[in-house]
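J.: Here you go, sequence then predicted model.
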Amino acid sequence: MIDIIQQLHFLRPEFFWLLPIALGAFISLHLLRSKSSQWYDVVDPLLIEHLLDNPANNQASRRTNIPLIAAALACCIAVIAVAGPSWERLPNVTEQKTDAMIIITDLTLSMHATDVKPSRLIRTRYKLLELLKQRKAGQTALIAYSGDAHVVSPLTDDASTIAALIPSLSPDIMPSIGSNAVAALNSATQLLKNSGISRAKIVWFTDEALPSDIKAIDNILNSKKNSSTIKGN
């Protein structure tokens, strides 16, 4: 029971400002009705009929406030419903920005090699799809590189959109030949800058990490305070 209460949150809490307005209106109405009923305490019942415009209605309001209370409760319930109670917390914008991930994948010609079955390229596709499947929150981007780097998908919170592009990844679609991982890292940092995100996790898929590339990438990551993970075939 305690866990259920702790998980409860509201998707639109800004609507709770309607509660004091609604309650204030009902309290004012109640006070107005009470003022007319106070005459019954000081005036003889035989004379009250001649002094009040509608004694029958005033007498009824004095006997019960059930309709007024019921209306107040209904308004409170309506406001709570509009506020959107939920037990499944959705990531807010801050959480998405602090959980950003940029995936960099190697699409050099060596990815066609079949020394691992069925091939380095297909194995990488499987790993990319598995990683995207695990992404439940946060923004994700995909960059592919060979002789140059190209943004396949900018930062998005829809990982399924990126997953749909994975089967088409191949060295054959790249316009230049080579292996320029540093260009991919520079593209990643530019993506973060354009999106207003200061930090992100960078996941690099490659079949060969050259010492010169690793050193250059470390320098870029250290200057930008990002974290990295290198995955091979």
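T.: That came through, no problem.
J.: contacts and neighbour counts: CA atoms only from here.
T.: OK.
J.: Quick check: Glu49 vs Lys35, distance?
T.: Glu49 is 16 Å from Lys35, where distance means Cα to Cα, to the nearest Å.
J.: neighbour-wise, which of these two wins?
T.: Glu49 (13 against 10; other Cα atoms under 10 Å).
J.: three-state assignment of that one?
T.: Following DSSP: H, G, I helix; E, B strand; the rest coil, we place Glu49 in the helix state.
J.: ok, how many other residues are close to the nearest residue to it once chain neighbours are set aside?
T.: Take Glu49 and drop its neighbours on the chain: the residue closest to it by Cα to Cα, 6 or more residues apart in numbering is Pro55, 5.8 Å away. Look at Pro55: counted by other Cα under 10 Å, it has 17 neighbours.
J.: pretty sure Pro55 is touching Leu47, no?
T.: No: taking contacts as Cα atoms under 8 Å, Pro55 lies outside contact range of Leu47: 10.4 Å.
J.: Quick check: neighbours shared by these two?
T.: When contacts are counted by Cα atoms under 8 Å, 6 or more residues apart in numbering, Pro55 and Leu47 have no shared neighbour.
J.: Below is an additional structure, to be compared with the one above:
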Amino acid sequence: MFRFGEPIYLYLLIILPFLIAFYLYSNYKRRKKIRRYGDPELLAQLMPDVSKYRPDVKFWLVFAALTMVIFMLARPQFGSKMETVKRQGVETVVALDISNSMLAQDVTPSRLDKSKKLISRLVETFNNDKVALIVFAGEAFTQLPITSDYVSAKMFLETISPSLISTQGTDIRGAIDLAMKSFTPNEGVGRAIVLITDGENHEGGAVEAAKEAASKGVRVFVLGVGSPDGAPIPTEGQNEFRRDKDGNVIVTRLNEQMCQEIAQAGNGMYVRVDNTNRAERALNAEINKLAKADVETQVFTEFDEQFQVLAWLALLLLAAEIMILDRKNPLFKNVRLFKRD
């Protein structure tokens, strides 16, 4: 496995395009000044020791050396040993409703975007825990199998949209059943299902599924997103709202009663998600109460530093730059590495 020990230094790469632009601009200004004195070809004949190409070669050598130094500062490393380690943690499966009603904007910026931000912040609080991500609408499927790779969890989270599932609806039972299959077989681990939905148009069986999960020691937490007053559903890519077959604007409302029933059956907690972080704080507090047990995880435990290779390359490039003179060396006048056109 490859990684950078100090990735913050990679931000220094931003200066490289500006160095190139500055050098090209300086060359342009220099050529412009030369033209003021006379014909460039005639001036070149009057100054036979001046090389046309050597300054460019010297610049690119220094540029390459600087690039090597930046990567060297970031400390490139390769993992050399994989071990199975035991850590204290819990297992959480997040089931996210991505039906079209989640595009409603009665919470800012929308129900779906608010939910994704909440999940992202939840993942940031995990330490030695495992998380899985399920998305559902009229059917449910696993977006990310259970893992302790929080970077991947956030990456997969960014790609979620209602277009992932063509079958509309809110199959909460299917999401809970799939979540139960996502946990590892480890015993004694605290397990939770975090169900994030507006609860509209659910297809039945959700309460029974939550009861079954609770009977197996899995708590079901429900986060209701939206408002009971409801809001219209925007049409993606268009500046209008979805309408029914009669042409009326569709208004989607949070079904709090159904959400509360599922949470109660699942021995969990219901929290309504609004424009504050109240739901996030309440959920974190409940998950932290879960029993933590030894969770086996495969990780790289030894990383070898690789900066030495980059350091030697930088030194060689700088040495080559020093050895190349701006003017032609009279000792090597018959050696033409940089021929004129």
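T.: Happy to help now that I have it. Treat the numbers as computed from the prediction; the structure is a model and nothing was measured.
J.: Map His150 of structure 1 onto structure 2.
T.: By TM-score structural alignment, His150 of structure 1 lines up with Phe141 in structure 2.
J.: most distant residue from the middle of structure 2?
T.: Ranked by distance from the centre of structure 2 (Cα atoms, centre = their mean), the top residue is Leu46, with 58.9 Å.
J.: Now the most centrally placed residue in structure 1: closest residue in space, sequence neighbours ignored.
T.: Central residue of structure 1 (Cα atoms, centre = their mean): Pro91, 3.0 Å from the mean position. Computed as Cα to Cα, 6+ apart, the closest residue to Pro91 of structure 1 that is not its neighbour in sequence is Ala137, at 6.4 Å.
J.: The one you found -> structure 2?
T.: Checking with TM-score structural alignment, Ala137 of structure 1 has Asn128 as its match.
J.: looking at this, its match is in a strand?
T.: No: assessed by three-state DSSP, Asn128 of structure 2 does not belong to a strand; its assignment is coil.
J.: For structure 2, which segments count as strands?
T.: Counting by DSSP state E, structure 2 has strands at residues 2-4, 76-89, 91-97, 130-136, 140-147, 191-197, 218-225, 231-232, 251-252, 270-273, 293-305.
J.: Distance of Thr197 of structure 2 relative to Ala311 of structure 2?
T.: Relative to Ala311 of structure 2, and taking Cα to Cα, Thr197 of structure 2 is found at 53 Å.
J.: Not counting its own residues, what contacts the strand or helix carrying Ala60 of structure 1?
T.: Ala60 of structure 1 is part of helix 55-63 when elements are defined by DSSP states H and E. Helix 55-63 of structure 1 has contacts (Cα under 8 Å, 6+ apart) with 33-34, 36-37, 48-49.
J.: quick check, nearest of those residues to Ile202 of structure 1?
T.: Proximity of the contacts of helix 55-63 of structure 1 to Ile202 of structure 1 (Cα to Cα) peaks at Arg33, which lies at 66.9 Å.
J.: Skip the chain neighbours and tell me the closest residue to the closest one.
T.: Closest to Arg33 of structure 1 by Cα to Cα, 6+ apart is Ser61, at 7.0 Å.
J.: Residue in structure 2 paired with the one you found?
T.: For Ser61 of structure 1, no residue is aligned by TM-score structural alignment.
J.: If anything else comes up later, I'll come back, but that's it for now.
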